[in-house]
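Asks: A predicted structure for the sequence below; I have some questions about it.
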Amino acid sequence: MERRSFIKSIGLAGATVAGAALAAPAIAQDVRHWRLLHAYPKGYPVYGTAPNVFAEFVGKASGGRLKVQVYGAGEVVPAFETMDAVSSGAAQVGFGTSYFWKGKEPAMQFITGLPFGMTVQEQNAWFTAGGLELSQKVYERLGCKFFVAGNSGTQMGGWFNREIESTASFSGLKMRMPGMGGEVLSALGATIVNLPGGELLPSMQSGAIDACEWIGPYLDQAFGFHKVAKYYYYPGWQEPSGINDLFVNMDEWNKLPEDLQAIVAAGAELANAHVINELTARNPVAQKQLMDEKVEFRPFSNETLIDLANKSGEVINDLASKDPLSREVVDHILNFRAAVMGATALSEQAVLMARSLDYKYANLNGG
């Protein structure tokens, strides 16, 4: 999908903000220069381009008053030091995934998403229903302003060279799986090795790790995991959805006039739409290509999923109880999840079940 179409898709609200900014006499305004550091390889599809979508929109909508230069992982700092750079003021804005920063603030890992948690639509709604303000409370501890700037949608369960017959199959496995999913597998006896995306393929090739989980067909294919692993398991129980975060140094945020703050917020919304729309459009194509290359797509058994869900509940409760802010975030998510699941069961879930029934549907070209 072309970037221009996303810029056009920001809608009336974004257009209004942009129009107001462009109407201002930019020549008389101070020009601000920001550095955006992100935690993904430069030029990597979707996650590596979403920061560019944000930067391009902000530059155009501000009439050149706010210029954002984008740097990929390793160009200025390593991927997992992005938050440090923004929090300290060495850079103005960062882009990554909330659970990358859980070592600095434990509640971060819950914001990304919970195992067996919410769909992308439900999670976006959670932010509307108070989750955004609660997430900001977490990010303020690191001196940052928080925005949602992407969502993976439902991921895949990972790449393996052994069959996963039950949760016992995870015992002794060296696997890359970040976030809460990694905590669950660690509790089941796996050794979790958290690595940035660019290091995963060589680690699989060398045997430094036995298995890995990344995102889904399109981005996994781009890294070439199908060349080093035999089995591709689903569903992605560990991340039914997973957000990308865009975070601005709070001192820099407070320096912005209100119109530029509105433009930054609109740019984050555009990046959010870019990520999920790109992945939704491209995953089916990549999935078919992987199937044509004889990748073995394997479902986790229901028994395995039930055991994973039970262990997930134990791990979530244990981690959430270690500090009051984590408990506050988790309780808020669980309350919303319980409420929205009932509505989803009668709407999207029911339609998906109906759509999978055996019937004759419309044919291409009326054939």
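Replies: Yep, it's here.

Asks: make it CA atoms for all contacts and neighbour counts henceforth
Replies: OK.

Asks: What residues of the host helix or strand of residue 330 count as buried?
Replies: According to DSSP states H and E, residue 330 maps onto helix 324-345. Buried residues in helix 324-345, defined by neighbour count with 16 or more other CA atoms under 10 Å: 325-327, 329-330, 332-333, 336-337, 340-341.

Asks: which one of these is nearest residue 195?
Replies: residue 326 (24.0 Å; CA to CA).

Asks: who touches the closest one in this structure?
Replies: Counting by CA atoms under 8 Å, 6 or more residues apart in numbering, residue 326 touches 106-107, 110, 319-320.

Asks: then this one, side by side with the first:
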Amino acid sequence: MDRRSVIKQAGLAGVLAAGAAPAIVQAQANIRWRLTSAFPKALDTIYGAAEVFSRHVKELSGGKFEISVHAAGEIVPTPGLVDAVQNGTVEMGHTAPYYYFGKDETFALGCAIPFGLNSRQMTAWQYEGNGLKLMREFYKNYNIISFPMGNTGAQMGGWFRKEIKGVNDLKGLKFRVGGFAGKVIERLGGVPQNIPGGEIYTALEKGTIDAAEWVGPYDDLKLGFYKVAKNYHYPGWWEGGPQLDLFINTKAYDTLTPEYKAIIENAAAYAHTDMQAKYDARNPNALKQLVGSGAKLVAFPKDVMEASFKESMALYSEISAKNPNWKKVYDDYAKFRADSNVWFRFTEARFDSFMQAQKL
């Protein structure tokens, strides 16, 4: 059996366990690549996924394939990440694809859209549905190949200086919101603001913005938003399961041996699971700390949820009518969402609602 067959049939973890890896990696050239992250180092979970990935690539390659990880702004700022990978300025980038919907709305479908898939559904669509295939076809336009690499799980709705009691309270609201949600907020009369994570606190403190969302309790506690806005609304209906992606320059990727490509795939899959595991483990205690510090948990009113849903669906229809890239991917995405929600309705949702009502 040749080395490629070993990798393909046993999987990389099995190869390492069987002791076959040294013979494989010894035959590979030493490689040094750079990865630019869209996040600051202070956010150890979302930024840390890239470091987890890099560490596993090094370990699986016996130290022959090393990837240096650079925080947002060290090489390029977050908005320039796609261009940097596309042009070969760096070989890799780790980001939330919806940051780049200004280039094409289809980017958002690789991450999260309002009232979209939850994290498990997103992973299922990517790996077992047509998601990864369709998104890779789209990313070819940017000289990029993608790998799922992280998910935060459903997010919180953000920090508001004044409580949102109805849909009319959104009118004129200056709201820092990431990704595609701004389009829906705008349709509801809000004024979306696109501000990098490291600048949100100051803008909220000074009153430059009225509200801001980031991810959830663990990151929000680190960023200190509860000190300047006490109303912590939920849920983040625009981010039910936002996926992070590893973007790789296609030409650089094509130079890799099959063994190194297998290492990247395995390391990215590990980091993908690791990120959400960390958020799910760390968010509960962080939420307790936030409430203990005076944060007020407030559910979005029903009329806000219903109006947001209605405007989201109308927006998707409008985009489908003018953007063939979006329509091709969204049609498949929407069908998968509908089928998956039928299943979750009878299992996950019912089980979760019962368990969360119990006093354990």
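Replies: Sure thing, it's come through. All values derive from a computational prediction rather than experimental measurement.

Asks: Could you tell me the TM-score of the two chains?
Replies: The TM-score (TM-score structural alignment, normalised by the length of structure 2) is 0.93; 349 aligned residues with a CA RMSD of 1.6 Å.

Asks: The helix holding residue 330 of structure 1 vs structure 2, average offset?
Replies: Following the fit onto structure 2, the mean deviation recorded for helix 324-345 of structure 1 is 0.7 Å by mean CA distance after the TM-score superposition for structure 1.

Asks: Then stretch 53-60 of structure 1?
Replies: Counting by mean CA distance after the TM-score superposition for structure 1, stretch 53-60 of structure 1 comes out at 0.4 Å.

Asks: show me the contacts for the nearest residue to residue 42 of structure 1 once chain neighbours are set aside.
Replies: Spatial nearest neighbour of residue 42 of structure 1, chain neighbours left out: residue 72 (4.3 Å); criterion: CA to CA, 6 or more residues apart in numbering. By CA under 8 Å, 6+ apart, the contact list for residue 72 of structure 1 reads 37-43, 48.

Asks: tally of neighbours for residue 287 of structure 1?
Replies: Per other CA atoms under 10 Å, the neighbour tally for residue 287 of structure 1 reads 18.

Asks: quick one: secondary structure of it?
Replies: helix (DSSP: H, G, I helix; E, B strand; the rest coil).

Asks: Check the one 4 residues further on too.
Replies: What three-state DSSP gives for residue 291 of structure 1 is helix.

Asks: and residue 81 of structure 2, how many neighbours?
Replies: Other residues close to residue 81 of structure 2 by other CA under 10 Å number 27.

Asks: The alignment partner in structure 1 of it in helix, strand or coil?
Replies: The alignment partner of residue 81 of structure 2 in structure 1, by TM-score structural alignment, is residue 82. State at residue 82 of structure 1, reduced to three classes by three-state DSSP: helix.

Asks: show me what contacts residue 82 of structure 1?
Replies: 37-39, 94-95.

Asks: Which stretches in the stretch 201-350 of structure 2 count as helices?
Replies: Ranges of helices within the stretch 201-350 of structure 2 are 217-223, 250-254, 258-292, 302-322, 324-346, 348-356, based on DSSP state H, counting those that start in this stretch.

Asks: how about those in JSON lines, adding distance to residue 60 of structure 2?
Replies: Compiled in JSON lines, these are given as follows (distance: least, CA to CA, whole Å):
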{"stretch": "helix 217-223", "distance to residue 60 of structure 2": "30"}
{"stretch": "helix 250-254", "distance to residue 60 of structure 2": "17"}
{"stretch": "helix 258-292", "distance to residue 60 of structure 2": "7"}
{"stretch": "helix 302-322", "distance to residue 60 of structure 2": "42"}
{"stretch": "helix 324-346", "distance to residue 60 of structure 2": "34"}
{"stretch": "helix 348-356", "distance to residue 60 of structure 2": "35"}
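
Asks: out of the ones you listed, nearest to residue 165 of structure 2?
Replies: Short answer: helix 302-322, nearest of the helices of the stretch 201-350 of structure 2 by CA to CA, at 8.6 Å.

Asks: Report the buried residues of the closest one.
Replies: Buried residues in helix 302-322 of structure 2 (16+ other CA under 10 Å): 304-305, 308-309, 311-312, 316, 319-320.

Asks: who are the neighbours of the helix or strand hosting residue 138 of structure 2, in terms of helices and strands?
Replies: Assigned by DSSP H and E, residue 138 of structure 2 belongs to helix 131-139. Helix 131-139 of structure 2 is packed against helix 119-127, strand 144-151, helix 324-346, with contacts defined by 3 or more CA pairs under 8 Å, 6 or more residues apart in numbering; DSSP states H and E.

Asks: To what extent does the second one diverge from structure 1 after superposition?
Replies: Going back to what we said before, that points to strand 144-151 of structure 2. Strand 144-151 of structure 2 sits 0.6 Å off on average (mean CA distance after the TM-score superposition for structure 1).

Asks: ok, residues contacting that strand?
Replies: With contact meaning CA under 8 Å, 6+ apart, strand 144-151 of structure 2 is reached by 46, 49, 85-86, 94, 119, 126, 132, 135-136, 139, 241-250, 253, 265, 268-269, 271-276.

Asks: Any of the residues you listed buried? List them.
Replies: Counted by 16+ other CA under 10 Å, those give 46, 49, 85-86, 94, 119, 126, 132, 135-136, 139, 241-250, 253, 265, 268-269, 271-276 as buried.

Asks: Report the contact partners of the nearest residue to residue 203 of structure 1 once chain neighbours are set aside.
Replies: Once flanking residues are discounted, residue 203 of structure 1 sits nearest to residue 209: 5.8 Å by CA to CA, 6+ apart. Listed by CA under 8 Å, 6+ apart, the contact partners of residue 209 of structure 1 are 174-176, 193, 203.

Asks: What's residue 209 of structure 1 aligned with over in structure 2?
Replies: So, by TM-score structural alignment, residue 209 of structure 1 is matched to residue 209.
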